[in-house]
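Engineer: Following is a predicted model, sequence given first.
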Amino acid sequence: MRFCPLYSGSSGNSIFIASESSKILIDAGLSGKHIEKAIKDIGEEPQYIDGIFVTHEHIDHVKGVGVLSRKYDIPIYSNSLTWKAMSKKIGKIKEHNIKIIDKESVSIKDLDILNFQISHDAADPKGYVVYNDNKKVCVATDLGHFSEEVKESIRDCDAILIESNHDVEMLKFGPYPYNLKRRILSGVGHLSNEDCGKAIVDIMSDKRKVVFLGHLSKTNNYPELAYQTVANILQENGIKIGKDIELSIAQRDKPSSCVNF
């Protein structure tokens, strides 16, 4: 199994996941050309993507979805409310590539893709857990808060992309207008660095985890600050980085290091 954040940040998100016989994307929130380049940069080919799974309709998650589907005849998977909300943003899609998720899990060849509810200001936002044999990876960003459903869904994952969006003090005293600050800090906004660290503590188990901190704000965060804030919380709770957990930042503008199981 292979897990690779291609891009992660407030300016665009896409994650590549593959098994021996299946390849999927979770979101495609940059231009089609950017996504194509990133896929090729990790030694893969976009024409072999078996499906794009959409978390929600915001443009930093769907910008390249329609382009890639039309160019490479790729199916797009999302729930019905998200389809309705994103349809004008992604353009016309061939009927056979419109895949409405009406149950908790979908199988593509040897991958099982489970969706779970997340708290965000979108039509019907979802996170995804992807299984192959005894390996489990997940994408959990755009989290207004870390709910019990999210916690239980991702607890036993081997590799996780989890949101560490902002530093609360940077956001409060930063340039955003009051209404936007309030939205980000709300229960349907984004997870702070501190809340991300606490969430990781809550899901730790005997299984060693690879964790990417993702969806960082360009305005209200720094990679070094996000990493150090989370690292301090983990260490305060007796979790050893490098032993119990492999911790890194998902890159904003290029593919991160791939995790290969």
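Structural biologist: In hand now; what should we look at?

Engineer: C-alpha only now, for contacts and for neighbours.
Structural biologist: OK.

Engineer: buried ones in the longest helix along the chain?
Structural biologist: Longest helix of the chain, by residue count under DSSP state H: helix 223-236. Neighbour counts over helix 223-236 (16 or more other Cα atoms under 10 Å) mark 223, 226, 227, 229, 230, 231, 233, 234 as buried.

Engineer: Would you mind identifying the next helix or strand past that helix?
Structural biologist: As assigned by DSSP states H and E, the chain's next helix or strand after helix 223-236 is strand 245-249.

Engineer: what helices or strands is that next one leaning on?
Structural biologist: Here strand 245-249 touches strand 209-214, helix 223-236, going by 3 or more Cα pairs under 8 Å, 6 or more residues apart in numbering; DSSP states H and E.

Engineer: put this beside the first:
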Amino acid sequence: MSLNFSVLASGSTGNAIYVETDEHSLLIDAGLSGKQMENLFQEIQRDIKNLSGILVTHEHSDHIKGLGILARKYEIPIFANEKTWKAMEREIGEIHLEQKFTFEIGETKSFGSLEVESFGVSHDAAEPMFFVFHHNGKKLALITDTGYVSDRMKGIIRGADVFIFESNHDVEMLRMCRYPWNVKRRILSDVGHVSNEDAALAMADVIGDKTKRIYLAHLSKENNMKELARMSVQQVLEKKGFIVGEQFELYDTDPKKPTPLVAV
């Protein structure tokens, strides 16, 4: 049995990730419209109605835009921590009680042979958290929407076979952009988003012998570019002694197109 995944969409305009085993399939966040989400599932040749559940990282709209619509239409269980449930109630609308489940920070839930471990991150949301997926000795780590990567976070994600890792912005592009200063300060803060360079420095501490793929995720539409993110991350990692392209590969993600469905 394999652990498969696709980054359906990733960026400042909407985020969603699909993970499956032979027994269960999960969606992590639903940050695009219901129609867009349905189209993304068609592209990877999967059916939303077969989902075992939707895991919610936090209540920002680029992570929950289509959540209520999909949950009601397909009667999908939703898993979120207590503070996130309270924070997103108005945005997602009414959800039947039998579809509402709590998944707290530090918990591990089992979906058949798939173990899902949750951990907290540093972001300006009620109680943001991300996930590590364990299956048959394989490990998939998902971490975006954090202002920094602490030693605690590194300890949880370290040595994954695959990382889906935030590489949000280029610091100089952000400083020069037209955003108001308070928005720039928020992004650069400890509860904002990690830059390309900071992401790479964190990666250097967690890449292990089994690591084969790193997906650069949640790129800012205004303050980053795929080529720039990849180049910046690669330069830092190579200075740290890693050989990108031999030890592991760097992959892009896209706000509108899913990555191919592949096995961890």
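Structural biologist: Perfect, I can see it now. All figures in this text were calculated on a predicted structure; none of them were measured in a lab.

Engineer: quick one: TM-score?
Structural biologist: Their TM-score after superposition, calculated using TM-score structural alignment, normalised by the length of the first structure, is reported as 0.98; 261 aligned residues with a Cα RMSD of 1.0 Å.

Engineer: if we can go back for a sec, format the helices and strands packed on strand 245-249 of the first structure as JSON lines; extra columns: distance to residue 57 of the first structure.
Structural biologist: Shown next, in JSON lines, are these (distance: least, Cα to Cα, whole Å):
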{"stretch": "strand 209-214", "distance to residue 57 of the first structure": "18"}
{"stretch": "helix 223-236", "distance to residue 57 of the first structure": "26"}
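
Engineer: Minimum distance to residue 251 of the first structure: which of these has it?
Structural biologist: strand 209-214 (7.7 Å; Cα to Cα).

Engineer: So which elements touch the closest one?
Structural biologist: strand 159-163, strand 245-249.

Engineer: out of those strands, deepest packed?
Structural biologist: strand 159-163 (a mean of 26; mean count of other Cα atoms under 10 Å).

Engineer: all strands of the first structure, in order?
Structural biologist: 2-7, 14-18, 23-26, 51-53, 76-78, 98-100, 105-108, 111-117, 126-132, 135-140, 159-163, 209-214, 245-249, 259-260 (DSSP state E).

Engineer: closest one to residue 90 of the first structure among those?
Structural biologist: Closest to residue 90 of the first structure of these, according to Cα to Cα: strand 76-78, at 10.5 Å.

Engineer: Next, find the distance separating the closest residue in space to residue 199 of the first structure that isn't next to it in sequence from residue 43 of the first structure.
Structural biologist: The shortest distance from residue 199 of the first structure to any non-neighbouring residue, by Cα to Cα, 6 or more residues apart in numbering, is to residue 146 (6.6 Å). Separation of residue 146 of the first structure from residue 43 of the first structure (Cα to Cα, to the nearest Å): 34 Å.

Engineer: Same check on residue 218 of the first structure?
Structural biologist: Residue 218 of the first structure sits 28 Å away from residue 43 of the first structure, going by Cα to Cα.

Engineer: When those two are compared, which one has more neighbours?
Structural biologist: Between residue 218 of the first structure and residue 43, residue 218 has the larger neighbour count (other Cα atoms under 10 Å), namely 14 against 8.

Engineer: For the more buried one, what is the corresponding residue in the second structure?
Structural biologist: When the second structure is aligned by TM-score structural alignment, residue 218 of the first structure is paired with residue 221.

Engineer: what's its match in contact with, if anything?
Structural biologist: Contact partners of residue 221 of the second structure, counting by Cα atoms under 8 Å, 6 or more residues apart in numbering, are 11, 12, 13.

Engineer: Same list (those) but as TSV, adding distance to residue 215 of the second structure and neighbour count.
Structural biologist: Converted to TSV, the contacts of residue 221 of the second structure look like this (distance: Cα to Cα, whole Å; neighbours: other Cα atoms under 10 Å):
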residue	distance to residue 215 of the second structure	neighbour count
11	12	24
12	16	18
13	17	18
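
Engineer: Spatially nearest residue to the residue nearest the centre of the first structure (excluding sequence neighbours)?
Structural biologist: With distances taken as Cα atoms, centre = their mean, the residue of the first structure nearest its centroid is residue 139 (3.9 Å). For residue 139 of the first structure, ignoring the flanking residues on the chain, the nearest one in space by Cα to Cα, 6+ apart is residue 161 at 4.9 Å.

Engineer: And residue 151 of the first structure, by the same measure?
Structural biologist: In space, residue 151 of the first structure is closest to residue 203, 6.4 Å off (Cα to Cα, 6+ apart).

Engineer: Pull the number of nearby residues for the alignment partner in the second structure of that neighbour.
Structural biologist: Using TM-score structural alignment, the partner of residue 203 of the first structure in the second structure is residue 206. Applying other Cα under 10 Å, we find 20 residues neighbouring residue 206 of the second structure.

Engineer: now residue 195 of the first structure
Structural biologist: The burial count for residue 195 of the first structure: 22, using other Cα under 10 Å.

Engineer: and what of residue 156 of the first structure?
Structural biologist: Residues near residue 156 of the first structure, counting by other Cα under 10 Å: 20.

Engineer: Map it onto the second structure.
Structural biologist: In the second structure, residue 156 of the first structure lines up with residue 159, judged by TM-score structural alignment.

Engineer: how far away is its match from residue 149 of the second structure?
Structural biologist: In terms of Cα to Cα, residue 159 of the second structure sits 15 Å off from residue 149 of the second structure.
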